[in-house]
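1. Sequence isn't available, so here's the structure alone:
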């Protein structure tokens, strides 16, 4: 059966950017359809950080209490353990926000909350298990919607005044629209894996020395991110042995847990880091936001924050337009101009951070200059708190 949907805006991707944009448009009376290829949001090794700026947005939306009713943990300072010496990298306690913490929550819980709030609105539609395939064009070559595949394999056509691609860095629709990102070589990749959590067991959030490892304390298990040089993992047993040996230099306790767990290569998931952005985020009838417009490094967990800020700016600029007409390329250009500067600043800082994240030193080696500076002048961590917690240009609903 051929399904045909008409809507004001079709959003591809039910991630943080796509669902947040869908919610913001629908609450302002814009008919919006979000197309998500999965049946649910239960995918592991996604960003779990909810930044203070995002929590400010949730306060404006009346959703913060709903968020905090779900299992979560808060962090007022980001600290790094350098061969056992603690250094504060980011201090959120002085931010001009109501919630001066970074909150950790499985991304599927956060997305479920946003989807639940959006689905209570009459102008919101979420198509799950529906895969966006190609753009549709009119006789003049303008994009007027997308084709998709329904859960039963049937064809779906969604026509809209605007297509927003929020489907991530590997977007097929973006490629079909003729938009190609400019890529900057990333120096690092990240290995993700789980470890069982035993009673009373804990590890510092960030540990560094012979490389860097991040430990996220979940209920019942630890989620581990280990930073490695780009291209150095091929998934062999030798790679796994080398990882365990290197981790023992950073965190002997963590290495013991890995030995006890009996970790295998199939338990380790590789994230190939990409730093890239589109030179032009839009074409006639389509706008890219989030990772579809600018793939970020996981450093600082700021990619989610940037994606949500993109959604806020998109809604603020385009709601008045979408209510009455099809956005022009000039309308779409305003969104890109607003969001380009924070993306450029953030990617530049992330590129600069790649060296320290990959640095290897033995116990007793001198602490890097930046860490020594932060130890000597702890107030400098407030700058890091502002960059991580708010971003280069935080957006407001109005």
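-> Perfect, I can see it now. Keep in mind that this is a model prediction, so the values were computed, not measured.
2. can we go C-alpha only for contacts and neighbour counts from here?
-> Will do.
3. before we move on, which element is residue 4 in?
-> strand 3-12 (DSSP states H and E).
4. and here's the other structure:
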């Protein structure tokens, strides 16, 4: 039974980076917007904490860079590919684009809290925590709102002109709205854990390949390393079945900096698996409803680019939604303008991720054996530099209405 009803212009489902940015921008231009977050707070780990140079370019356009860079963060200026302990090639963020010569590492709860704080400055912004969506409301083929279950189990009906699904790769809005996938690619899983950062490590992003598994290591604010082990699809289940000892031995031999962590292992509780999956929704909009971010175009962890792409889509969506509200036309045709603007670049990046993922997550002994030579050869050609720029740098600025730019 519905306990209460409220009315808004826009409902944003999902309080991640894309949802919070969209809510902030719409509130800035006076749209009555509410963000719904299914969890009690912003606490989350291993969720897109690397913000690539393209994200900084976007912050420059919005004039939010100074505000965001006041937050606790690390700057990643270098990266490298290793075969065991031998460096095979460098990634140099400082040479990619002068205005953004580094990537940022910001814990996601800190970033989200900062966007929330900024959004609360505007009277048309509202947010509900512990508010999972249970139902989409529809009338005459148009989505008109949602029903959420509050913490006290009471149902709340929220009506709106536009409902936006920004609720991640396992989107409830995508499921309830019957949106179909155009494609998906799932080569394996990244198994994350964190260790104390060795003093000699520095602020370097590292990709490490071996004849066994591959590894990603990222400096994690303030003094940790975040480590991801790349397992081919279905191998994680087999690893769990075999027990902790084999996995502990592999980590022990992967890097001497992991020894203390490996020696302390008695079970799999310190590990967090993440599907290295990308997908694209066939059509991102229906009348009165739009998907953005991972709900529409999930990126794999390869390249640590997902948050940057999702937030860029949110900025484009803010402009499209605002225009749709002013014209009183929230049809699928109008809202799909977001997809028309964003899909080409995202599909291109997905193709790069798919090729890299096939190499990184391979179970083939032959491919594992030749990987070091493939990587070494790639670094000696202009191709790798081109791929880096496509992943990490925006080719051209996003078209942003002046009303969304922050003066201070």
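-> The structure has been received and is ready for your questions. Computed from a prediction, not measured in an experiment: that's the story for all the values here.
5. all helices for structure 1, in order.
-> 16-27, 52-61, 64-68, 107-119, 172-176, 237-250, 252-261, 302-322, 329-358, 369-376, 381-389 (DSSP state H).
6. Reformat the ones you listed into TSV and put mean neighbour count and distance to residue 137 of structure 1 next to each item.
-> Below are the helices of structure 1 laid out as TSV (neighbours: other Cα atoms under 10 Å; distance: least, Cα to Cα, whole Å):
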stretch	mean neighbour count	distance to residue 137 of structure 1
helix 16-27	26	22
helix 52-61	20	35
helix 64-68	14	40
helix 107-119	19	29
helix 172-176	19	11
helix 237-250	17	48
helix 252-261	15	53
helix 302-322	23	19
helix 329-358	17	15
helix 369-376	14	52
helix 381-389	22	40
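7. Could you pull up the contacting residues of residue 339 of structure 2?
-> Applying Cα atoms under 8 Å, 6 or more residues apart in numbering to residue 339 of structure 2 gives the contacts 283-284.
8. and if we set it to 6 Å?
-> Under the criterion of Cα atoms under 6 Å, 6 or more residues apart in numbering, residue 339 of structure 2 has no contact partners.
9. do the same with residue 101 of structure 1
-> With Cα under 6 Å, 6+ apart, residue 101 of structure 1 has these contacts: 74-76, 92.
10. From residue 52 of structure 1, how far out is it?
-> 6 Å (Cα to Cα, to the nearest Å).
11. hang on, the earlier thing: going by neighbour count, which of the contacts of residue 101 of structure 1 comes out on top?
-> residue 92 (27 neighbours; other Cα atoms under 10 Å).
12. What does that residue correspond to in structure 2?
-> If you follow residue 92 of structure 1 across to structure 2 using TM-score structural alignment, you land on residue 93.
13. Go ahead and confirm that match touches residue 77.
-> Yes. Counting by Cα atoms under 6 Å, residue 93 of structure 2 does reach residue 77; the two are 5.1 Å apart.
14. hmm, back to that, tell me what the strand holding residue 4 of structure 1 is packed against?
-> strand 32-35, strand 155-165 (3 or more Cα pairs under 6 Å, 6 or more residues apart in numbering; DSSP states H and E).
15. please redo it, this time with the cut-off set to 8 Å
-> helix 16-27, strand 32-35, strand 155-165 (3 or more Cα pairs under 8 Å, 6 or more residues apart in numbering; DSSP states H and E).
16. Show me what the longest one is in contact with.
-> In this case it means helix 16-27 of structure 1. With Cα under 8 Å, 6+ apart, helix 16-27 of structure 1 has contacts from 11-13, 31-34, 111, 114-115, 117-118, 121-124, 165-167, 289-290, 304, 307-308, 310-312, 314-315, 319.
17. cutoff 6 Å now
-> 118, 123-124, 166, 290, 307-308, 311.
18. what does it correspond to over in structure 2?
-> So helix 16-27 of structure 1 sits over residues 17-28 in structure 2, by TM-score structural alignment.
19. Have a look at how far, on average, the matching stretch is from structure 1.
-> Compared with structure 1 after the fit, stretch 17-28 of structure 2 shows a mean deviation of 1.1 Å (mean Cα distance after the TM-score superposition for structure 1).
20. Aligned to residue 320 of structure 2, what sits in structure 1?
-> In structure 1, residue 320 of structure 2 lands on residue 317 (TM-score structural alignment).
21. Check the gap between the residue lying closest to that match once chain neighbours are set aside and residue 255 of structure 1 for me.
-> In this structure, residue 317 of structure 1 finds its nearest non-sequential neighbour in residue 335, 6.8 Å apart by Cα to Cα, 6 or more residues apart in numbering. Residue 335 of structure 1 sits 46 Å away from residue 255 of structure 1 when distances are taken as Cα to Cα.
22. now swap in residue 162 of structure 1 and tell me
-> Relative to residue 255 of structure 1, and taking Cα to Cα, residue 162 of structure 1 is found at 50 Å.
23. Then residue 90 of structure 1?
-> 27 Å.
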